[in-house]
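J.: need coordinates for the following:
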Amino acid sequence: MTSSAIAVSGLRKTFGDKTVLDGIDLDVPSGTVFSLLGPNGAGKTTTVNVLTTLMKADAGTVRVAGHDVENEARAVRAAIGVTGQFAAVDELLTGRENLQLMVDLNRRPSGDGQRVVTDLLERFDLMESAQKPASTYSGGMRRKLDLAMTLVGDPRIIFLDEPTTGLDPRSRRTMWSIIRDLVADGVTIFLTTQYLEEADQLADRIAVLDQGRLVAQGTSDELKRQVPGTHVRLRFTTVAELDAAARVLPDSTRDEEALALRVPSDAGTTSLRALLDRLDEYSISAEELSVHTPDLDDVFLALTGHTTEVAAK
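T.: Below is the predicted model:
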């Protein structure tokens, strides 16, 4: 059985009379990606700050890498790496010098440190820019360098706070590939993100935090199944065909402008076959058929009452 990299029970945190975290329970298996979603002000950053020993909880128990975050903070810090929303690189130093600085801070032996720097530059495809100041790097290169610097200490648990914010789609997918490689090596990733596609692509489990409480936890598919709305969309070429299909499919919803019908369905093969047989029975042909299922954006809206666009502001 996979052990827990992070175990949280009854976590509470207040600031004055405002309750920011109201009894949070989390369990993150080792070697997985866990994503924490929530609108601004939900308590995501406070949760990360407590888990990384930067802030003390008011109540509850928190164990990271098997260590209590309050009584064994030094051991927790030795096991984790943290990459924030903004790349924490020294722009006056080159990429190689930034990595060497982290090697020196981690007190790695000279020969071993040089090998680590070279390996990380190659791993993150930064070798060609290694001698250039970080101020000349693109946003994606800075994020890669920032994560590479985090890896100098060989952390087994990495906290990534919105790691791809502001990156172009290509750079974002490069970061996703790097994260997948880390997990393949056994690293545990605790990810906060405002991009639901990112959580959908990367996370083994997702938790949705809203107003200090966890409103849902599960895999991406499990969360999507909590939200109704799966349907089949049929598009026709003429109004006559649309009218005929609407008569034989009384539960459908019409889209006059698109000459389409939206038919509630579980999207399974049995129900799709029955739908097509029904149309064939009345000699009705659809020009186009597509299946639509709720995405994480629908889940987020249903659970928090906010869209991701609002949450990102």
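J.: okay, CA-based contacts and neighbour counts for the rest of this
T.: Will do.
J.: tell me which residue lies nearest the centroid of this protein.
T.: Centroid check for the chain by CA atoms, centre = their mean gives Ala199 as the closest residue, at 2.7 Å.
J.: so is it in a helix, a strand, or just coil?
T.: Here Ala199 is recorded as helix under DSSP: H, G, I helix; E, B strand; the rest coil.
J.: you'd agree Ala312 is up against Pro39?
T.: Yes - between Ala312 and Pro39 there is a contact at 7.0 Å, judged by CA atoms under 8 Å.
J.: to check against the first, give me the structure of this:
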Amino acid sequence: MTKLAIEAVGLRKSYGHKLVLDGIDLRIPEGSIFSLLGPNGAGKTTTVQLLSTLLRADGGAIRVAGHDPESEPDRVRAAIGVTGQFSAVDDLLTAEENLLLMADLWHLPRAEGRRRAAELLERFDLQDAARKPAATCSGGMRRRLDIAMTLISRPRIIFLDEPTTGLDPRSRRGTWQLIRELVADGVTIFLTTQYLEEADQLADRIAVLDGGRIVAEGTAAELKSRIPGGHVRLQFGDIAELESAAAVLGVLARDDEALTLQVPGDGSTHALRALLDRLDQESIEVEGLSVHTPDLDDVFLALTGQPDGVREVLR
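T.: Just a heads-up that it's a prediction; the model follows:
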């Protein structure tokens, strides 16, 4: 049995009369990346705050690193790190001083704190910023420093709340690589993000939160497969081949000028082989093909802001 880093059952939270979380369930294995997606105001940050002891739930049960955040908050805090969407870096301190400050807050012995700071400066390629005020660092360097500060205490579980907001594409990809390296070391990552490509690239499992509920959960591939619109685009060398293929396949979506046909399908290896075998049996030559599948943008738009009946159909 895979050991769970985080488990929540029937998690509920309201602010006054506003119900933010309406009985959500989470099961996140150790050493994995779990991504929580949802529109603004869906409750992603509230979920992180509940799991990380910053808020108290109105209902449900939570276990983080095997402990209850309500009755054993200190044990949970000792096992986790939190990197918020807004940097916790002190601009007036150098990168090294920021790390040493975190070591002091965790009550690490001075020698251990310095050793740990030096390790993290090297690991996150921050040696050049070690003696410079953090205010002079680039956005990517500040985010690396922010994550490094979270790692001072060697947490087993890290909550990353929109960690690459505002970063340029190169810095974002650098942060992704750091996240992958952390997981390779056995750390569990709970990721919230507005960048759907980020979840697609990183997450082992994804949950979509909307209206206070988890409306879908699975791997990126599983979620995409639920959304209609996948197709194979076939390219032909001349109009005669196009006409022959259209007659055999009965396909309606065609472009005579581009000499293409659009065949509905999931693009799986089995489906592609069957499609090409059928055309080959009729001696119809395909000049080229491309597979088009729904992406996480399509999943997000299809599942959020929809009536419950529509979501049930998409499930």
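J.: overlay the chains and give the TM-score.
T.: Aligned and superposed, the two chains score 0.92 in TM-score terms (TM-score structural alignment, normalised by the length of structure 1); 306 aligned residues with a CA RMSD of 1.7 Å.
J.: hmm, back to that, more crowded one of Ala312 and Pro39 of structure 1?
T.: Using other CA atoms under 10 Å as the criterion, Ala312 of structure 1 and Pro39 rank with Pro39 on top: 23 against 12.
J.: tell me the contacts of the aligned partner of that one in structure 2?
T.: Under the alignment by TM-score structural alignment, Pro39 of structure 1 pairs with Pro39 in structure 2. Applying CA atoms under 8 Å, 6 or more residues apart in numbering, we find Pro39 of structure 2 in contact with Gln194, Leu209, Asp210, Thr304.
J.: and of those residues, the nearest to Val20 of structure 2?
T.: Val20 of structure 2 lies nearest to Asp210 out of the contacts of Pro39 of structure 2, by CA to CA, at 9.5 Å.
J.: buried stuff in the host helix or strand of Glu241 of structure 1?
T.: Take DSSP states H and E as the rule and Glu241 of structure 1 turns out to sit in helix 239-248. Across helix 239-248 of structure 1, burial judged by 16 or more other CA atoms under 10 Å covers Glu241, Leu242, Asp243, Ala245, Ala246.
J.: average gap between that helix and structure 2?
T.: In the superposition against structure 2, helix 239-248 of structure 1 averages 3.2 Å from its aligned positions (mean CA distance after the TM-score superposition for structure 1).
J.: who are the packing partners of that helix?
T.: When contacts are defined as 3 or more CA pairs under 8 Å, 6 or more residues apart in numbering; DSSP states H and E, helix 239-248 of structure 1 sits against strand 260-264, helix 269-281.
J.: measure how far the shortest one is from the centre of its chain, please.
T.: When you say that, I think you mean strand 260-264 of structure 1. Relative to its chain's centre, strand 260-264 of structure 1 lies at 31 Å (CA atoms, centre = their mean, to the nearest Å).
J.: and stretch 13-31 of structure 1, by the same measure?
T.: Centre to centre, stretch against its chain (CA atoms, centre = their mean), the figure for stretch 13-31 of structure 1 is 18 Å.
J.: what about Val232 of structure 2, which SS state?
T.: Relying on three-state DSSP, one would call Val232 of structure 2 strand.
J.: and the helices in the stretch 1-150 of structure 2?
T.: In the stretch 1-150 of structure 2, the segments counted as helices under DSSP state H, counting those that start in this stretch are 44-51, 73-79, 95-105, 110-123, 139-150.
J.: tabulate the ones you listed (a markdown table), appending distance to Leu160 of structure 2.
T.: Formatted as a markdown table, these follow (distance: least, CA to CA, whole Å):
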| stretch | distance to Leu160 of structure 2 |
| --- | --- |
| helix 44-51 | 9 |
| helix 73-79 | 15 |
| helix 95-105 | 17 |
| helix 110-123 | 18 |
| helix 139-150 | 9 |
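J.: winner for burial among those?
T.: helix 139-150 (a mean of 24; mean count of other CA atoms under 10 Å).
J.: other SSEs contacting that one?
T.: strand 80-83, helix 95-105, helix 169-184.
J.: circling back to that earlier point, do you know which of the helices of the stretch 1-150 of structure 2 lies nearest Pro294 of structure 2?
T.: helix 44-51 (23.8 Å).
J.: residues making contact with that closest one?
T.: 20-21, 36-38, 55-57, 62, 64, 69, 159, 161, 192, 209.
J.: for Gly113 of structure 1, which non-adjacent residue is spatially closest?
T.: Spatial nearest neighbour of Gly113 of structure 1, chain neighbours left out: Val103 (5.7 Å); criterion: CA to CA, 6 or more residues apart in numbering.
J.: contacting residues around the one you found?
T.: Gly113, Val117, Val152, Gly153 are the contacts of Val103 of structure 1 under CA under 8 Å, 6+ apart.
J.: could I get those as CSV with distance to Ser177 of structure 1?
T.: Listed next are those as CSV, based on distance: CA to CA, whole Å:
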residue, distance to Ser177 of structure 1
Gly113, 25
Val117, 20
Val152, 19
Gly153, 21
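J.: need the max-distance pair from the residues you listed.
T.: Greatest spatial distance among these (CA to CA): Val117 and Gly153, at 11.3 Å.
J.: what's the end-to-end length of stretch 51-66 of structure 2?
T.: End-to-end distance for stretch 51-66 of structure 2, by CA to CA, to the nearest Å: 12 Å.
J.: and it, which stretch of structure 1?
T.: Alignment of stretch 51-66 of structure 2 against structure 1: residues 51-66, by TM-score structural alignment.
J.: and if you look at stretch 165-180 of structure 2?
T.: Alignment note (TM-score structural alignment): stretch 165-180 of structure 2 is matched to residues 165-180 of structure 1.
J.: give the buried residues for stretch 288-300 of structure 1.
T.: Buried positions in stretch 288-300 of structure 1, judged by neighbour count with 16+ other CA under 10 Å: Val291, Thr293, Pro294, Asp295, Leu296, Asp297, Asp298, Val299, Phe300.
J.: narrow these to those in helices?
T.: Leu296, Asp297, Asp298, Val299, Phe300 (DSSP state H).
J.: put together a markdown table for those residues, with distance to Leu259 of structure 1 on each row.
T.: Output for these, formatted as a markdown table (distance: CA to CA, whole Å):
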| residue | distance to Leu259 of structure 1 |
| --- | --- |
| Leu296 | 28 |
| Asp297 | 26 |
| Asp298 | 25 |
| Val299 | 28 |
| Phe300 | 30 |
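J.: any idea which of the residues you listed is closest to Glu281 of structure 1?
T.: Using CA to CA, those come closest to Glu281 of structure 1 at Asp298, 34.5 Å.
J.: make sure that closest one is actually in contact with Gln226.
T.: No - counting by CA under 8 Å, Asp298 of structure 1 does not reach Gln226; the two are 10.0 Å apart.
J.: done for today, thanks.
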